[in-house]
Structures are given as C-alpha cells and as structure tokens.
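A.B. asks: all I have is the shape, not the residue letters:
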C-alpha cells in the first residue's frame, strides 16, 4: 500500500458512472480484497437457505408445492446493471458473502410481497418518488440478514438499465439509498470492506468533548454517497488520505467509525479529530476474506 489514496476525491470518481464497475474493482483492490482461491460464486438463480426453509415449511403445512417465484412479477424486466453485477468475476459479495451479512433476492421479489415472505410494504400513497396514481410497488434485490431492512428499485423503473435504489425504514416507509444500482453496490462495499480489511476504531460522540462533526467537515470531504440507512443508522461518509470517516446521527452502535488503509492513516486521523489513541480500541485488519 505504498500509494496513498485520497478518499476526499472519491465523489469525483463516483461521478464517472460509465466506469462504475471499474470503481468497484479499484475500491476492493485498494482495501486489499482478492477473490479467495477456489471460491465458488453464489449462484444467481438460487434461494437463500432461510427462504428455502420457509417455503419447505409452507409445503409441509399445506401439502401443496409452493411456487418459488410466487413473489416475482415475471412481466417486469430485470435491470441490466443487476445482471452485470452478479456476473462480475471480482464480485466480493458473490465470492465472499460472509463479509456482507445480507441476503440477495434474484429474481427480485415484489414489495408488498404476494408470497408473504418479504417484510416491507410498497410506497405509501403520498410519497416524493412516483406521480399520484403511479405504481407503488418495489422490486427487492437485497435484504439485511434478518430482513430488518430491504433494498429495492421501483417497479416502474425496472425497465431502466440502472435504476435508483430505495431502502425500507420503519418511520417513513422507504428512503432513497443510492442514485443507481451500480452506485448502491459501490456504497455497500464501502460500508462492509474497510472495517474488515483496514485499521479501524469505533467511537462515540462523547469521545470528542468539543464535538466531532464540525471537525470532520473541516478536515475531510464528503464522498458523494447517500447516507447509509440500516438498523436505524443514518450514516454520512467523509474521505481523506487513505481514510474513510463515517459519522452517524441515527441509531448506530457507534456514532464515529474511522477506517484507515494503514495504521499511520488511522493515527493521523485520530490526531486531526482530537482523539487520544488507545490501542485496546483499535482493530487491525483481518487476515483474509473469510475471517470473522
């Protein structure tokens, strides 16, 4: 890691949408991810173990074989970007899904889900995303491990190559999570990979007596990503030399999460933000993609 990567310039890289998969590959490389030798990618056309279990229980209770695609509107096209992502040979999710703690839905299933498996409802009648009288359904392609949050695109945008992504949240139904599917997968990698492969520390606002958000904004630049919404979190991303700083104003376990590509980058950020270094709180990089 001799080259220093300035994540303060990440928004500029993100703006080059035609090269989005290149950005995902570069980001994974920068944080040290490589596809494990002999890894077998997650098959695109497959149910998760839990979904298979639920369907099997239903069949045992009713004595009838349930259609595994009951929750799918087969008349809707699948966006080009979703299929492209599944087929990427360097895809860290399909080759190392344990890093992510999410379940894929392929083909995407409707919300509300006709099969009864999906948790979230469709959009409320009054919403800023579709015109009055428009299609309120969404197509879920990814869910938090226990389906506490689900990520989906609008059924009305299924015909687009790279539609917007929304996330289910309790208080408001659905919120915008990414401007496109390809951006979402970059965002998902930015949420999961740095804390696994980098030097990291998780802190609270009270670790910074003078306040931390103003210090973050003064020293680091926004990365151009939508705030991450999962399990009550509302997390903003800021970048600097070899470091990503996340600040949460929601209900995340820790309000400040700092990840450095090197120990030196993490230490420099700690000094900048005024945190007194404590080795006991710092997590070193995991050894490989399979480490917990």
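C.D. replies: Nice, I can see it. All figures in this text were calculated on a predicted structure; none of them were measured in a lab.

A.B. asks: CA only for contacts and neighbour counts going forward, please
C.D. replies: Noted.

A.B. asks: contacts for the lengthiest strand in the chain, please.
C.D. replies: Longest strand in the chain by number of residues (criterion: DSSP state E): strand 102-111. With contacts defined as Cα atoms under 8 Å, 6 or more residues apart in numbering, strand 102-111 is touched by 44-48, 69, 71-73, 78, 118-122, 137-146.

A.B. asks: would you show me how to pick out the buried ones of those residues in PyMOL?
C.D. replies: Applying 16 or more other Cα atoms under 10 Å to the contacts of strand 102-111, the buried members can be selected in PyMOL as follows:
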select buried, resi 47+71+72+73+78+118+120+121+122+137+138+139+140+141+142+143+144
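
A.B. asks: which ones among the contacts of strand 102-111 map onto strands?
C.D. replies: In this view, the contacts of strand 102-111 that belong to strands under DSSP E are 138, 139, 140, 141, 142, 143, 144.

A.B. asks: take this one as well and set it beside the first:
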C-alpha cells in the first residue's frame, strides 16, 4: 500500500478550489476528484451504478418546498456521481437527505430551525433570509443547508444549524461550498468504517501540542454536530479528529494501517498498543 500524507490535504483542497474558481469543466473534476480519491484511499469501492436518483423526502410537501428557487448545480451533480458513497452506503453516514430541499423556517412546523437573522454574514438584510435544507442529522438535531438567496449559485456556501454558548439556535458556516461539504461529510464518516481506529475520551495538553507539532490541519472548517466542534489533522496515512466541544471522545485517530497509528502514537508519546481497533469493514470481508 502506497503511503499517503494527509498533511498535504489542505494543499490538495486549495488546488481543487483554484481549479473550480478558474472554471475547470473536466468532467466536474475540480469539484469531485478529491472526494473520489479520498474515498478510494480509505477503501470505499463504488457499487458500479452509472447514476443515482435523489430520493424524494416523503416528509417534504408543497408547503415547505419553494419550487421557485433554483437547486444548486453541485447538489444535482453530487447525486449523479458514479462514486457517490452516500447513495451506495447511506447507512455509514447516519444522516437524512432532504430532497427536494425544504425551506427554514418551515411553514409546516416540521423543521425546527429558523431563518437567518436580519444581521448576518451570509446575506443582506433586504435579501431572502430563509435557508434551504438538504441534509439533516438522524434525529434532525442539526440541519445543513444553503441560503435561499444564494440558491442560484452552482456552489453556494453550506450552513449548519447549531446552538451558541447561550443555547440559542444559530446558523454557522459549515463549508465554503456544496462539493466541499460532501467531501467534509465523507471525511467525518468513512474512516470510522474503513480505518484502523483508536479513541481517547480525554487527552492531555501535551498530546494536543503533539498533534500541532507533527500533523497539519486538513483546511476544513470545524465540523458541527450534536454539540461537537471537531477539527481534522493529517499526517502519513493518518487523520485525527480533535473535538473541542461536547461528545464522548476528545480525540479519534484513524489510520489506513495499524502501523500508521503506532507510528503516530510514538510521536505523541502515548501507548495505543492495546486500544487500536480493526476496521469495521473487515467484518464485512469476513
């Protein structure tokens, strides 16, 4: 297995952003090639379908879908990707797709998130303050969507409904674009199934300092879900999720090989020899 240094992930992400900004039309490569590569590197193999139709959300109706709003091109492209691991292995993601996208505030009362406040960093006060939701956490504790005022863009920014320090519902920036969101979603989900894994409930400041010394940030915004605020760091054949919010684990390390996690443990000055778990995907192979 060829070693892959995820310390370069931010570099690859910037290259993809630049190619997309330059208008590259190489089969959507600028938007989706990094996602395809990442999935392949961690062991996901496409099922071989040529196109995936977006499932219609039975909860969505005429009252919570504004058909006058465009659906961003990148969202349609994602559903049609031959390498769409969500369409193939949705159970690995533990999220619910919302198709067609529904608006918040939800006139039916089903969706709990509200609109953007008059003063916000995403749209002007005289623009549409609604948010179009296209993905939700399993229990709808968090929802991900884009500003309705930006629905005409191919790649609008993606927002997440979360709670601030005072417990108030707010919309925060989750990803700079739709395609980057789906890459980010794959980073949060697929290694947990395909990688060698070790979890630490609490880590010392020395371990956190070691992460910053030996690894590099992936360049993605903090992942917000169920109170967590998770940053991802990368190195040779490893990705580490460091959560500074709520959750059962402060640190989860993923390795493409068991040896990669052992090397990382040595650098961090910890002993993971008894705590490294084999990939869940190995059970499927068995």
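C.D. replies: Yes, it's here. All of these numbers come straight from a predicted model, not from anything done at the bench.

A.B. asks: hmm, back to that, reformat the ones in strands among the contacts of strand 102-111 of the first structure as a markdown table; add distance to residue 278 of the first structure.
C.D. replies: A markdown table is the format used below for these (distance: Cα to Cα, whole Å):
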| residue | distance to residue 278 of the first structure |
| --- | --- |
| 138 | 45 |
| 139 | 45 |
| 140 | 42 |
| 141 | 40 |
| 142 | 37 |
| 143 | 35 |
| 144 | 32 |
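
A.B. asks: out of these, flag the one nearest to residue 155 of the first structure.
C.D. replies: residue 138 (4.9 Å; Cα to Cα).

A.B. asks: gap between the spatially most central residue of the second structure and residue 131 of the second structure?
C.D. replies: When Cα atoms, centre = their mean is applied to the second structure, the residue found nearest the centroid is residue 185 (2.1 Å). Note on residue 185 of the second structure: its distance to residue 131 of the second structure, by Cα to Cα, to the nearest Å, is 19 Å.

A.B. asks: let me see the ranges of the strands in the second structure.
C.D. replies: According to DSSP E, the second structure carries its strands in the segments 95-104, 131-137, 143-147, 158-163, 169-175, 196-200, 216-217, 223-225, 228-235, 238-243, 251-255.

A.B. asks: so what corresponds to residue 276 of the second structure in the first structure?
C.D. replies: Matched across to the first structure, residue 276 of the second structure falls on residue 282, judged by TM-score structural alignment.

A.B. asks: verify the contact between its match and residue 203 for me.
C.D. replies: No. Assessed by Cα atoms under 8 Å, residue 282 of the first structure is found out of contact with residue 203, at 10.0 Å.

A.B. asks: ok, back up a step: and the strands of the second structure as CSV, adding distance to residue 1 of the second structure?
C.D. replies: Below are the strands of the second structure laid out as CSV (distance: least, Cα to Cα, whole Å):
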stretch, distance to residue 1 of the second structure
strand 95-104, 31
strand 131-137, 34
strand 143-147, 36
strand 158-163, 35
strand 169-175, 31
strand 196-200, 14
strand 216-217, 22
strand 223-225, 29
strand 228-235, 16
strand 238-243, 14
strand 251-255, 12
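
A.B. asks: what's near enough to touch residue 138 of the second structure?
C.D. replies: Residue 138 of the second structure sits in contact with 94, 95, 96, where contact means Cα under 8 Å, 6+ apart.

A.B. asks: drop anything exposed from those residues.
C.D. replies: 95, 96.

A.B. asks: rewinding a little: name the nearest residue to the match of residue 276 of the second structure, ignoring sequence neighbours.
C.D. replies: Nearest residue to residue 282 of the first structure, sequence neighbours excluded (Cα to Cα, 6 or more residues apart in numbering): residue 201, at 4.9 Å.

A.B. asks: residue 159 of the second structure now?
C.D. replies: With Cα to Cα, 6+ apart as the criterion, residue 159 of the second structure has its nearest non-adjacent residue at 4.5 Å, and that residue is residue 173.

A.B. asks: thinking again about what came up before, where does the longest strand of the first structure end up in the second structure?
C.D. replies: Under TM-score structural alignment, the match for strand 102-111 of the first structure is residues 95-104.

A.B. asks: and that stretch, how far from the first structure on average?
C.D. replies: Here the mean offset of stretch 95-104 of the second structure against the first structure after fitting is 0.6 Å, by mean Cα distance after the TM-score superposition for the first structure.

A.B. asks: tally of neighbours for the aligned partner of residue 90 of the first structure in the second structure?
C.D. replies: Under the alignment defined by TM-score structural alignment, residue 90 of the first structure is paired with residue 83 of the second structure. When neighbours are defined as other Cα atoms under 10 Å, residue 83 of the second structure has 26 of them.

A.B. asks: who's in contact with the nearest residue in space to residue 83 of the second structure that is not next to it in sequence?
C.D. replies: Counting by Cα to Cα, 6+ apart, residue 46 is the residue found nearest to residue 83 of the second structure once chain neighbours are left out, at 5.3 Å. Contact analysis of residue 46 of the second structure by Cα under 8 Å, 6+ apart lists 82, 83, 84, 85, 88.

A.B. asks: sitting in helices, which of these do you find?
C.D. replies: Mapping the contacts of residue 46 of the second structure onto helices (DSSP state H) picks out 85, 88.

A.B. asks: quick one on the thing from earlier: residue in the first structure matching the residue nearest to residue 159 of the second structure?
C.D. replies: Residue pairing (TM-score structural alignment): residue 173 of the second structure is matched to residue 176 of the first structure.

A.B. asks: touching stretch 71-88 of the first structure from outside, list them.
C.D. replies: Residues from elsewhere that reach stretch 71-88 of the first structure, judged by Cα under 8 Å, 6+ apart: 21, 44, 91, 94, 107-110, 113-116, 155, 158-163, 181-182.
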